[in-house]
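Asks: pasting a predicted model and its sequence here:
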Amino acid sequence: MTSDGPEPGQGRLALPDDAPSPPAPGRDGPRPAGPDRRVVRVVPDVAGIGREFDYSVPERFADQVAVGSVVRVDLNGRRVRGWVVADDVEAPPGVAVKDLARLTGVGPPADLVELSRWAAWRWAGRRRTFLVAASPPGRVASLPAPPPAPPTGVSVPPGPTAEAALAHERAVLRLPPAADRYALVVAALAATAADRDALVLCPSVAQARALAARLRRSGSPVACVAHDRPGTAAAGEWARAAAGGATVVGARAGAWAPVPRLGRVVVLDEHDEAYQEEGSPTWHARDVAVERALRAGVPALLVSPCPTLEALRWGTLVAPGRSEERRGWPALLLVDRREEDPAAGLLTEPLAALLREGGRVVCVVNRTGRSRLSACARCRELAACTECGGALAQGAEGDVLACTRCGTERPVVCAACGSTRFKVLRPGVSRLRDDLAALVGEDVDEVTATSEGTPRTRVVIGTEAALHRVDRADAVAFLDVDQELLAPRERAREQALALLARAARLVRGRAEHGRVLVQTRQPDDVVLQAALHADPDRVRAVEEATRVALGLSPFRAVALVSGAAADAYVAALGRPDGIEVQGGAGEWRLRAADHRVLCDALAAVERPPGRLRLEVDPLRS
């Protein structure tokens, strides 16, 4: 998180070689810009174009065009959408300009238009990407009148810890998983200036809608900008937000929602990976939100049961007392499997006892299909790909073996001895669903990222997606948590603790007898000990020392460059001062002391033609 960026007037991206050129002058086309003609600068909504174009404003809608207006322009024989990003500019002498073809409607306010320039620099992307995110999800011709001020109601007492956090301009509140986040939001709204509005972000659309509905029932005017798809209703909520006078609630894209009188920013579960865009540019909603707060000079509050190092470097940590934090985490049952056969299955006696007690149980293992690793039952040869040597996995149907590395498929036959019988060493959720159903004697639902609908059975098995599809459970069981602890990712510890925190929220705290069962061969791992003792600081201390020593984010600014054009891009980058360049063959890692150095260097490079993926602050590297 940083407010560094290009100076005003800089940062205009170069036009790619294959981008359309400005139209040539014609009979009814462009004319030289005169002193009496108002000219605006437009970013066209066309992928691959990073250049801005100048257009003159016709008199018929001159009084309605402003920075942020959505317009239609003629560009290389096509009429395309665009955004006015600068008003009353001076076109270079002798340059022919065309009139704006049409005024489409209301677009992002001027502060978000300016923020898009910073974001394009910060995440090495096209400005268009962020203008799309900041635009209404449908045409908005005009804004409604702001709602009347609500009557003064009784706020929920925030408690001393939350009250202390709200007193800071830049605070990170470590709120235990079982704590009431709604009470915190209500307290934050009450602490916001009467003539100002708050922006509240949730990690998912469903959570944002639930929070907005609860606030509405309490009488608060709310604009919920969280939506699954564009449409009239979504555009109406965006217009209500842009009109002012309402609390704006959204998910990741909500970081770009219009809030004309911003008074406070609250980001719930700032650690959640859903806040970061998976596609390039890899912008992060948390960082956009706090940058808005910084520019507006208003308080920002980041909330999480296990704050990220990025958040902790940005703001002041406010944590509850030890007894309060322990009450907010459930009992953790550690099943130590160090003395068991490594090939033993995942259905242990402690798990069976938990299932027999009744109540809803969610079992988690992050492996899809029937198996992720198998061995021949006759000759004990591992099932490996004959093309690349990767492990062979069985899908949900179990009728083929597919390579997890190159995708090659073959029949379920041992390549060494021809046997068709295999022993599962690492079962997936499909195989475990069958085993669990046999164990409990009832149906078991399977949940993965591609599953549809809500699970209905008492016992549920799935990947971590199950933790987001089930609203409440009596117990959560991690059947193979070592897979998360040993994942080959820089943020593996943070991500593993976040999974445990999510499970803790499902079962609530100790007072409600919630339980999380964890099967592991590493019971002394710092992540498990942190959850066991309700002390996330243990992970923070280890993570911080590791990342400082290895020069990892957030103590170094990192970018990954990949794709067919990656080598050409890195060649054009060269070896500027302060940039470490590592890698090759289409995959490169760039590191610098801070984002100012890294992002300035990336902004100075013209993108070569071809597929290119730039990931600044990669989430899973």
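Replies: Yep, that arrived.
Asks: C-alpha only now, for contacts and for neighbours.
Replies: Will do.
Asks: His271 contacts Pro307, doesn't it?
Replies: Yes: contact criterion C-alpha atoms under 8 Å: His271 and Pro307 qualify, at 5.8 Å.
Asks: any shared contact partners between those two?
Replies: Common contacts of His271 and Pro307 (C-alpha atoms under 8 Å, 6 or more residues apart in numbering): none found.
Asks: Val290 falls within a strand, correct?
Replies: No: Val290: not assigned to a strand; according to DSSP: H, G, I helix; E, B strand; the rest coil it is helix.
Asks: that one is in contact with Arg264, isn't it?
Replies: No: look at Val290 against Arg264 with C-alpha under 8 Å: they stay out of range, at 9.7 Å.
Asks: use this one as the comparison:
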Amino acid sequence: MIRVSVAVETPQYAGLAPCLDYLSEQPLLPGTLVRVPLGKRDVPGLVWDVDPDAAPCDDRLLKPVSEVLQALPPLDGPWRRLIDFSARYYQRSVGEIALAVLPPELRRLEADGLDRRLVKLARRPAPDPSAEAPPRPALSPGQAAVLATLLPACRGDADPACHLLHGVTGSGKTEVYLRSAEAALEAGRQALVLVPEINLTPQLEARFAERFPGRRLVTLHSGLTPAQRLQHWLLAHLGQADLVLGTRLAVFCPLPRLGVVVVDEEHDPSYKQQDGARYSARDLAVYRGHLERVPVLLGSATPSLETWLHAQAGRYRLLSLPERIGQGELPRVTVLDMTQQPKPPAGREAPPLAAPLLQAMRQRVERGEQTLLFLNRRGFAPVLGCSACGWKSGCPHCSAWRVFHKRDRTLRCHHCGFADRVPRACPDCGNLDIEPIGRGTERLEEQVAELLQDIERPGGGPVRVARIDADSTRLKGSLEAQLAAVHAGDVDVLVGTQMVTKGHDFRRVTLVAAVNPDGALFTSDFRAPERLFATLMQAAGRAGRDAQAAARSEMWIQTWTPGHALFAALRAHDFAAFAQSQLAEREMAGLPPYSHLALLRCEARDPAVAEAFLREARDAARALMPPELADELVVYSPVAPHVAKVAGFERRQMLLEARSRARLQWLLAQWAPQLGPLRAAHKGLARWAVDVDPLDI
């Protein structure tokens, strides 16, 4: 019997070793999928590299491996090193990450079941290699210059590096992605393309499928069925898929011939996992490129400030596309000062759109053009209220309001999902006159239809108003159908959340308006201006994508703070100036990227339990810090987040700050093993997690 080290899915706080030892009748290569006994269960595991520092153990105490899934080739060394790094950096166990990123269907299969799946996969017809691709579009001078730098690395003829492709919206970044993937494929390698959200996957998949008809393209995202996800994962792992297109989890997809990694909209917060192992897919993509010595391409019109600083410092190579394809103009930005608009009569609500904006919309409708209204708040109204006693529709399980959804007459909490019927009268005083407070996309859609009801479209008929948000696209296929209607010109005014502000190529949109962006600007999160600027720039980029209409494309912003520096930079489409001002503020305040953060989050029914746990954790962290590091490491006291209670659990958090990433990682490595035993001493603590490089503070 041979001793093997196996990574199994056990949480770090369980106090077990990173990998457990078992006995095998035959030598097993690291990366081999097995099933092993763990307690009273039989669980999946991966044979892992032997830790030379592991404590010795008597073989007589070890259990044998239950089953070896030999039909699956072992996961290779670079993949295992990526998992090892992720576990160390994000303070999770190796097995927890290694098994969590495998397809759920694969973790459930036994050897016979896997054999049947592989036989079925082998029967799939291969793509026709003789299929002809459509003619490639001519490159702009900017694209040609970018590709002259990028393509040698994609072919393997130059040293790989991480590149930042900073291109304005409509500048042809997708064509650069396609040509980079093409160069890697011609060199016999595979391409990995990451997108931030599922709703961007179908249209990008269509672009890649059209360009590479003789190549096998697979997608990886949560919208797939378990069987589809396993099938696509196997095709990638076996080297039969040439292109893999997916959301953040696809960064862990095993690719034996990886040649290039593309991260589209690299600034998007969706790349950060917000539960379980809280990893950043963008950062791991950069590390994976370094591990496997392949080029990484980060693309964005509004890069994150961390990425921008790396590019300015020369750590990343900066590639620029400052102009739109066809020399199209960027939309003219108009900042509408809402303090100068006429006040509504006493007792009446102000209209959702100011008169100048409404007139601009009317002109678009009369010309047969489209308008996009951006409001990042779904539902009919954020809250229902009683004017007599002050009652508001709070959630009984969260410290948040329940949102009024008029279509199904419900009050719904967007944090815990609790929903109830709208009461006929105020629950506190019986007043029948309860009314919506504020405005969501459902209400805006209704009000816009009323405001434009007196206009007739060029072809005849009333103005067609549509809405795209998480509520209207809940059913399978509904998003694709609504987007197709917009592209076909069957919609005159589109109301939507940030789902429609990025990635979509709306050729008929010439006017984009941000109805109420101020709510996103004044929050406690220091990243709020950066996120709002990125969102508004992305929204503006939906206008004027047709070069013939670019000259009359506009972006209108209704704001109560028109003097804010963010809007001045937005008028000039000057991301560099905005980034410079933000970085100067961050440096003065000692905030990322000039410092490095980690959060310890916890939840309990009783807030006193959560706070006591965090206070002891704080004392343990401070006890680990030598006096000479007092100025470089700071552990703050526990505080409540903005939404302190969710689904009946009180949430608390504690911030750790360090001047250098190495110092922070040193402290976390010493401190995290103490948190598991500490949790056992606090009965009633539901869960806790360390969040390295948090996005929401």
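Replies: Thanks, I have the structure now. Just so it is clear, the structure is predicted and the values come from calculations on it, not from any experiment.
Asks: ok, back up a step: need the overlap of contacts for Val290 and Arg264 of the first structure.
Replies: Common neighbours of Val290 of the first structure and Arg264 (C-alpha under 8 Å, 6+ apart) are Ala300.
Asks: list the residues that contact the alignment partner in the second structure of Asp435 of the first structure.
Replies: In the second structure, the residue paired with Asp435 of the first structure according to TM-score structural alignment is Gln447. Gln447 of the second structure makes contact with Pro352 under the criterion C-alpha under 8 Å, 6+ apart.
Asks: which element, helix or strand, includes Gln447 of the second structure?
Replies: helix 441-451 (DSSP states H and E).
Asks: can you list the buried residues in that helix?
Replies: Thr441, Glu442, Arg443, Leu444, Glu445, Val448, Ala449 (16 or more other C-alpha atoms under 10 Å).
Asks: quick one: it to the first structure mean distance?
Replies: Here the mean offset of helix 441-451 of the second structure against the first structure after fitting is 2.2 Å, by mean C-alpha distance after the TM-score superposition for the first structure.
Asks: quick check: next helix or strand after that helix?
Replies: strand 465-468.
Asks: mean distance between that next one and the first structure after superposition?
Replies: Looks like 3.8 Å for strand 465-468 of the second structure (mean C-alpha distance after the TM-score superposition for the first structure).
Asks: setting aside sequence neighbours, what's the nearest residue to the aligned residue in the second structure for Trp256 of the first structure?
Replies: Using TM-score structural alignment to pair residues, one finds that Trp256 of the first structure aligns to Phe252 in the second structure. Distances taken as C-alpha to C-alpha, 6 or more residues apart in numbering place Val101 nearest to Phe252 of the second structure, at 6.6 Å, with adjacent residues excluded.
Asks: so that neighbour makes contact with Leu249?
Replies: Yes: under the criterion of C-alpha under 8 Å, Val101 of the second structure makes contact with Leu249 at 6.9 Å.
Asks: neighbour count for these two, which is higher?
Replies: Taking neighbours as other C-alpha atoms under 10 Å, Val101 of the second structure and Leu249 compare with Leu249 leading, 19 against 15.
Asks: how about the contacts made by that one?
Replies: Val101, Leu220, His221, Ala281.
Asks: okay then, goodbye and thanks.
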